[in-house]
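Student: quick one: sequence and predicted model below, then my questions.
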Amino acid sequence: MAARIEHLVTSGEFTLDGGTWQVDNNVWLVGDDHEVLVIDPAHDAEAVAAAVGDRRLVAIVCTHGHNDHVNAAPELADRTGAPILLHPDDAVLWQQTHPERKPDADLADGLRLTVAGTDLAVLHTPGHSPGAVCLHAPDLTTLFSGDTLFSGGPGATGRSFSDFPTIIRSIRERLLVLDPDTVVRTGHGDSTTIGAEAPHLAEWVARGH
């Protein structure tokens, strides 16, 4: 039986380039009754740990290094013993939030993570940040997109370490080639599908969004 997907929303602050914003984050859990993987533990380690319950936490996966996606990771790791995984290109962002603690292992394009008999493939999708990744779970017809792709367009690229042409290339070459029925479970806000977003690529490019 394939793993199931669970969803938790946590709230807190996103801080970068001297600014601070209140944000709601999607925290995703993939697993079964025995083991689980957490994607982007944001703001509230206690709430995420409660969602994990007494299951074995296989890994804590951070889709990128912005503080609102990693700020609860060390506490969750300390509570559970699970390793924190991050793409090394986002080390500089991680260090802004956790200067005394490094991730435990690197994410890399093509790496496969397995939980509850279900594979998640790591797709390196830079643009929102240098080390941004998405996780593709074909058996679940799902893409966990972090802040690379949202319902309505690409993630923000107006701040440090981001680049608009790069995120467009990542979306075009790595994400829009997936099955149109693939559900895109995002880092913030509502889910969407690849098929719903693909027709709008030219609009995004035109407005430089």
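Tutor: Good, I have the coordinates.
Student: all contacts plus neighbour counts: C-alpha atoms, from now on.
Tutor: Noted.
Student: the protein: strands as residue ranges?
Tutor: 4-16, 19-31, 35-39, 56-61, 84-86, 105-106, 112-115, 118-124, 133-137, 142-146, 149-150, 153-154, 183-186, 192-193 (DSSP state E).
Student: just the angle between the first one and strand 19-31, please?
Tutor: Read it as strand 4-16. 160 degrees (axes from the mean of the first three to the mean of the last three CA atoms, to 10 degrees).
Student: which strands and helices lie in contact with strand 4-16?
Tutor: strand 19-31, helix 67-70 (3 or more CA pairs under 8 Å, 6 or more residues apart in numbering; DSSP states H and E).
Student: so for residue 59, which of the ones you listed sits nearest?
Tutor: Between residue 59 and the helices and strands packed on strand 4-16, the tightest spacing by CA to CA is seen for strand 19-31, at 10.3 Å.
Student: could you dump the helices and strands packed on strand 4-16 into TSV with mean neighbour count added?
Tutor: Output for the helices and strands packed on strand 4-16, formatted as TSV (neighbours: other CA atoms under 10 Å):
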stretch	mean neighbour count
strand 19-31	18
helix 67-70	24
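Student: so can I have CSV of the ones you listed showing distance to residue 139?
Tutor: Shown next, in CSV, are the helices and strands packed on strand 4-16 (distance: least, CA to CA, whole Å):
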stretch, distance to residue 139
strand 19-31, 12
helix 67-70, 25
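Student: below is structure B, check it against A:
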Amino acid sequence: MSPIEHLVTSGTFSLDGGTWEVGNNVWIVGDDREVLLIDPAHDADAVAAQVADRRVTAIVCTHAHDDHINQAPVLAQRFGAPVLLNPDEAPLWKLTHPEHQPDEELRAGQALTVAGIELEVLPTPGHSPGSTCLHAPELGVVFTGDTLFQGGPGATGRSYSSFDTIIASISRTLLALPGETTVHTGHGGSTTIGAEAPHLEEWIARGY
């Protein structure tokens, strides 16, 4: 069994008075005994079916836009697993779940371990104040949420976002990773650090 499984779920993203149809990448890291869920959105039953009878060690939210967290409390209760989120995401989290709180905080340099696989917590603010990536050196991958996509940075035109900040996060944190590192994103296809790095100046010039 591959240590990384991928599921696409569909739903909506709402913020600043607008609503958009979206497809979200749900990432499952682990083995045939235990797994960690990254951004399990929209369809709790589909996620549970993929997990099957495995133990869920944690539900990690890369950020708190509603299309990434809408099923987090439901799945936490279903699996008896904690929800982890950077505390700087609190204002966005409360827009979707005013009656619930995440269970644990994600902090810089923290290491999460599942099935013997270590994932390093990398704060990458910009798309939102506490956007966070997870780097698994052993697997040669980084899970970037909505910070870095195939072809450019995540959107920064909405509340709680900053273009200058996301560019700094990508430049200082993500582009410092090995070029062959696979980038597993929150939406759309995967890419590599090496494929995206040459376009940094282009993104800055275009105000991407």
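Tutor: Okay, I see it. Everything numeric here is computed off the predicted structure, so don't read it as measured data.
Student: superposed, what's their TM-score?
Tutor: The TM-score (TM-score structural alignment, normalised by the length of the second structure) is 0.99; 208 aligned residues with a CA RMSD of 0.9 Å.
Student: indicate which one of the helices and strands packed on strand 4-16 of the first structure is closest to residue 183 of the first structure.
Tutor: Once these are compared by CA to CA, strand 19-31 is nearest, at 13.2 Å.
Student: that closest one: average distance to aligned residues in the second structure?
Tutor: Superposed on the second structure, strand 19-31 of the first structure shows a mean distance of 0.2 Å to its aligned residues (mean CA distance after the TM-score superposition for the first structure).
Student: run through who's touching that strand.
Tutor: Strand 19-31 of the first structure has contacts (CA atoms under 8 Å, 6 or more residues apart in numbering) with 3-15, 36-42, 48, 52, 68-69, 115-116, 186-189.
Student: what's that strand aligned against in the second structure?
Tutor: Strand 19-31 of the first structure corresponds to residues 18-30 in the second structure, going by TM-score structural alignment.
Student: gap between the matching stretch and the chain center?
Tutor: Relative to its parent chain, stretch 18-30 of the second structure has a centroid offset of 9 Å by CA atoms, centre = their mean, to the nearest Å.
Student: can you check stretch 102-109 of the first structure too?
Tutor: 13 Å.
Student: quick one on the thing from earlier: and the strands of the first structure as TSV, adding distance to residue 168 of the first structure?
Tutor: Converted to TSV, the strands of the first structure look like this (distance: least, CA to CA, whole Å):
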stretch	distance to residue 168 of the first structure
strand 4-16	22
strand 19-31	22
strand 35-39	23
strand 56-61	23
strand 84-86	22
strand 105-106	24
strand 112-115	24
strand 118-124	13
strand 133-137	14
strand 142-146	14
strand 149-150	10
strand 153-154	7
strand 183-186	16
strand 192-193	17
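Student: returning to what we had before: closest one to residue 182 of the first structure among the helices and strands packed on strand 4-16 of the first structure?
Tutor: Judging these by CA to CA, what sits closest to residue 182 of the first structure is strand 19-31, at 15.9 Å.
Student: nearest to residue 202 of the first structure, of the helices and strands packed on strand 4-16 of the first structure?
Tutor: Counting by CA to CA, residue 202 of the first structure lies closest to strand 19-31 out of those; the figure is 27.3 Å.
Student: okay, stretch 76-94 of the second structure sits on what stretch of the first structure?
Tutor: The alignment of stretch 76-94 of the second structure onto the first structure (TM-score structural alignment) covers residues 77-95.
Student: show me the contact partners of the matching stretch.
Tutor: 49, 56-67, 70, 73-74, 76, 101-108, 129-133.
Student: try 6 Å this time
Tutor: The contact list for stretch 77-95 of the first structure (CA atoms under 6 Å, 6 or more residues apart in numbering) reads 57, 59-62, 65-66, 103-107, 130-131.
Student: nearest to residue 159 of the first structure, of those?
Tutor: Using CA to CA, those come closest to residue 159 of the first structure at residue 66, 11.1 Å.
Student: not counting sequence-adjacent ones, nearest residue to the aligned residue in the second structure for the closest one?
Tutor: Under the alignment (TM-score structural alignment), residue 66 of the first structure pairs with residue 65 in the second structure. Closest residue in space to residue 65 of the second structure, ignoring its immediate chain neighbours: residue 92 at 6.3 Å, by CA to CA, 6 or more residues apart in numbering.
Student: and what of residue 125 of the second structure?
Tutor: Of all residues not flanking residue 125 of the second structure in the chain, residue 131 sits nearest, at 4.8 Å (CA to CA, 6+ apart).
Student: try residue 194 of the second structure
Tutor: Leaving aside its sequence neighbours, residue 194 of the second structure sits nearest to residue 179 (CA to CA, 6+ apart; 4.0 Å).
Student: the one you found against residue 195, yeah?
Tutor: No. Counting by CA atoms under 6 Å, residue 179 of the second structure stays clear of residue 195, with 7.6 Å between them.
Student: contacting residues for the nearest residue to residue 87 of the first structure once chain neighbours are set aside?
Tutor: Leaving aside its sequence neighbours, residue 87 of the first structure sits nearest to residue 107 (CA to CA, 6+ apart; 4.4 Å). Shown in contact with residue 107 of the first structure (CA under 6 Å, 6+ apart): 85, 86, 87.
Student: just give me the neighbour total for the second one.
Tutor: Counted with other CA atoms under 10 Å, the neighbours of residue 86 of the first structure add up to 26.
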